[in-house]
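Asker: Quick one: sequence and predicted model below, then my questions.
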Amino acid sequence: STTAYAVAFISVIMTTISIILFCVETLEKFSKSHCVADEAPNFLDPFFIIETICTAWFTFEAIVRFISCPNKIMFWFGFQNLIDVTAVVPYYVTLFNVVSTMSCSTAKSSASLAFLRVIRLVRVFKVTKHSTGLQVLILTIKASSEELGLFLVVLLVCMLVYSSAIYYAELGVPKSDFHSIPDAFWWAIITMTTVGYGDTFPVGPFGKVIGATCAISGVLTLAMPVPILTGHFNKFYAHKTGRCKYI
């Protein structure tokens, strides 16, 4: 219906604005404009007003979904419902803290409140309700969970093997960066994923051979889940777009 499309459009716009605001407010020229430590909060700041409007809309959505849900207990087990609730909780907790103290000091320095601000990013998942592509992606990951679990196990085993190998290969080599096997975990993952930051690297000849082997095996390991993910994605995408009658 027209109303449903209008609500969906507003929800996407509010989510987009909220995510952009979350990123922009961390810029240095904006980070001190709306909530400065040891000063009273500015409730007329544009950032606060926009965030309040977005949160009010998300709260309205959550309340309407709860009221219209026939089973109030099962409401709390729905993924989208949990996203709706989680998207608004950080705002109210932070607002209560700031209003009760009339200061931004705790909101800026508290690790728990900082974590709550990061939780606001779950709002991006609200878009999945209105995006076929994101729904297909989630279904693909769910259908491939067993294969992805196997892939992670293989990746973990390879990480342990190459971390141990590089440690003993570089043992006693001058200026070596590998002082223990746990220190080599980072190098193994970065090498296997072919990222190669270059902050840690083998120096000795045996270490370089192991490093090359690690990189090659990493490419082969990363290629394992690609056909499975592609197959599931094509299947769900065809079903979602109505180009396939049967899955």
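Answerer: Here it is on my side, so go on. Keep in mind the model is a prediction, meaning the values are calculated, not measured. Numbering: from 1, shown residues only.

Asker: When you work out contacts or count neighbours from here on, use the C-alpha atoms and nothing else.
Answerer: OK.

Asker: And the strands in the chain, which stretches?
Answerer: Taking DSSP state E as the test, none of the chain falls into strands.

Asker: could you point out the longest helix in it?
Answerer: In the chain, ranked by residue count with DSSP state H as the criterion, the top helix is helix 145-169.

Asker: name the helices or strands packed onto that helix?
Answerer: With contacts defined as 3 or more CA pairs under 8 Å, 6 or more residues apart in numbering; DSSP states H and E, the packing partners of helix 145-169 are helix 181-192, helix 205-223.

Asker: Quick one, which of these gets closest to residue 171.
Answerer: Closest to residue 171 of these, according to CA to CA: helix 205-223, at 9.5 Å.

Asker: Buried by neighbour count: which residues of the closest one qualify?
Answerer: 207, 208, 210, 211, 214, 215, 217, 218, 221, 222 (16 or more other CA atoms under 10 Å).

Asker: Tabulate the helices and strands packed on helix 145-169 (CSV), appending distance to residue 143.
Answerer: Listed next are the helices and strands packed on helix 145-169 as CSV, based on distance: least, CA to CA, whole Å:
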stretch, distance to residue 143
helix 181-192, 25
helix 205-223, 18
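
Asker: Below is an additional structure, to be compared with the one above:
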Amino acid sequence: MKKQRIFNIIQIGNKEDIVSRAFDIFIAAVIILNVFVMVLQTFSNLSPYFPILDAVALVTIIIFCIEYVLRIWTADLLYPNLSKKKAILKFLVSFDGIVDLFTILPFFFLSGFIAFRILRVVRIFHLFRINGQYDSFAVIFSVLHEKKNQILSSIVIVLILMLASSIGIYYAEHNAQPNVFENAFSGIWWSVSTLLTVGYGDIFPITTAGRIMGICTAFLGVGVVAIPTGIISAGFVEHYSRVKMLTNFARDEHIDMLTVRVSDGHCWSGLRVDELGVPEHFLPAVVMRDGEALIPVNELQIKTGDTVVLAADSYFFHAY
């Protein structure tokens, strides 16, 4: 029971547990303090205060170490379907586990890689998660996950255009600027700054052909940047349209609905639909997985990342 309580406290996003919420706020404050100390240590005029800053950094690292050990100790509760050794191993190679390790080790062994402590900032974003489908961070990650193939395709297009423009500018400018555009890959920096509309301007074409290519590349860059933006925007529209559709359906049909987001380590993960312990008078209405609506047949296995929509006739709530 003590181990379970510690696990509940150190888990992120449980707003109902005051102690757990206080722990989240405390860890966030320690993270910010640790990064702030790292920034102050870059100012040479603060060298007289470096011993104090080192002491503060040591205290924060000790806190990180304690948290890291507790997360390893409770890994079997995070992954209840695995054995203790496999659960610990899965945590160690998980994103949070790797970030935690890389923010602790440099302080003791790799002083030259002290910048790895900045990775602790990443954990701040985890503190804002809410166990619900409509959390802003959950929506963002859900849209990115649903549109990952399209986003990946747009990135491939960017890389192809970047390589093509780099080769093209080489042939257009090499004779005029042999020291600037030495080979096909020397134009990569120019390609990036032009294609992504950064416009740094330290390398630029001087020939007519090169300038025409620069104009074409800049125009293509506007379109290329708009592609992933449009994909993500469309994803948000689809998501909220889906939510609105479900809400209108529930209102028109007089159905009360609950949504359960099955996160990593959730008790429903790995269970079949007929094994779910749903609230009284509620039944699984639909299972959302990777942007698709699945019929919740008894044999369907719930996976991490699924959203289970529970529905019940509002009559039950008026009767009870």
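Answerer: Looks like it arrived, so ask away. These figures come from a predicted structure and were not determined experimentally.

Asker: Post the TM-score for the overlay when you can.
Answerer: Overall, the chain-to-chain superposition scores 0.72 on the TM-score scale (TM-score structural alignment, normalised by the length of structure 1); 227 aligned residues with a CA RMSD of 3.6 Å.

Asker: still on that earlier bit, residue 120 of structure 1: which of the helices and strands packed on helix 145-169 of structure 1 is closest?
Answerer: Using CA to CA as the measure, helix 181-192 is the one of these that comes nearest residue 120 of structure 1, at 29.0 Å.

Asker: Between helix 145-169 and the closest one, find me the angle.
Answerer: Relative orientation of helix 181-192 of structure 1 versus helix 145-169 (axes from the mean of the first three to the mean of the last three CA atoms, to 10 degrees): 120 degrees.

Asker: Name the residues of helix 181-192 of structure 1 that are buried.
Answerer: Judged by neighbour count using 16+ other CA under 10 Å, the buried positions of helix 181-192 of structure 1 are 181, 184, 185, 187, 188, 189, 190, 191, 192.

Asker: That helix maps to which residues in structure 2?
Answerer: Aligned by TM-score structural alignment, helix 181-192 of structure 1 falls on residues 184-195 of structure 2.

Asker: State the distance from the residue lying farthest from the centre of structure 1 to residue 183 of structure 1.
Answerer: What lies farthest from the middle of structure 1 is residue 172; by CA atoms, centre = their mean that is 40.2 Å. Using CA to CA, to the nearest Å, we find residue 172 of structure 1 at a distance of 15 Å from residue 183 of structure 1.

Asker: what's the answer for residue 65 of structure 1, then?
Answerer: Between residue 65 of structure 1 and residue 183 of structure 1 the computed distance is 49 Å (CA to CA).

Asker: now swap in residue 112 of structure 1 and tell me
Answerer: Note on residue 112 of structure 1: its distance to residue 183 of structure 1, by CA to CA, is 29 Å.

Asker: got it, and residue 176 of structure 1?
Answerer: Here the distance between residue 176 of structure 1 and residue 183 of structure 1 works out to 11 Å (CA to CA).

Asker: Same question for residue 23 of structure 1.
Answerer: With distances taken as CA to CA, residue 23 of structure 1 is found 33 Å from residue 183 of structure 1.

Asker: against structure 1, where does the one helix or strand residue 256 of structure 2 maps to fall?
Answerer: Using DSSP states H and E, residue 256 of structure 2 maps to strand 255-261. The aligned range for strand 255-261 of structure 2 in structure 1 is empty, by TM-score structural alignment.
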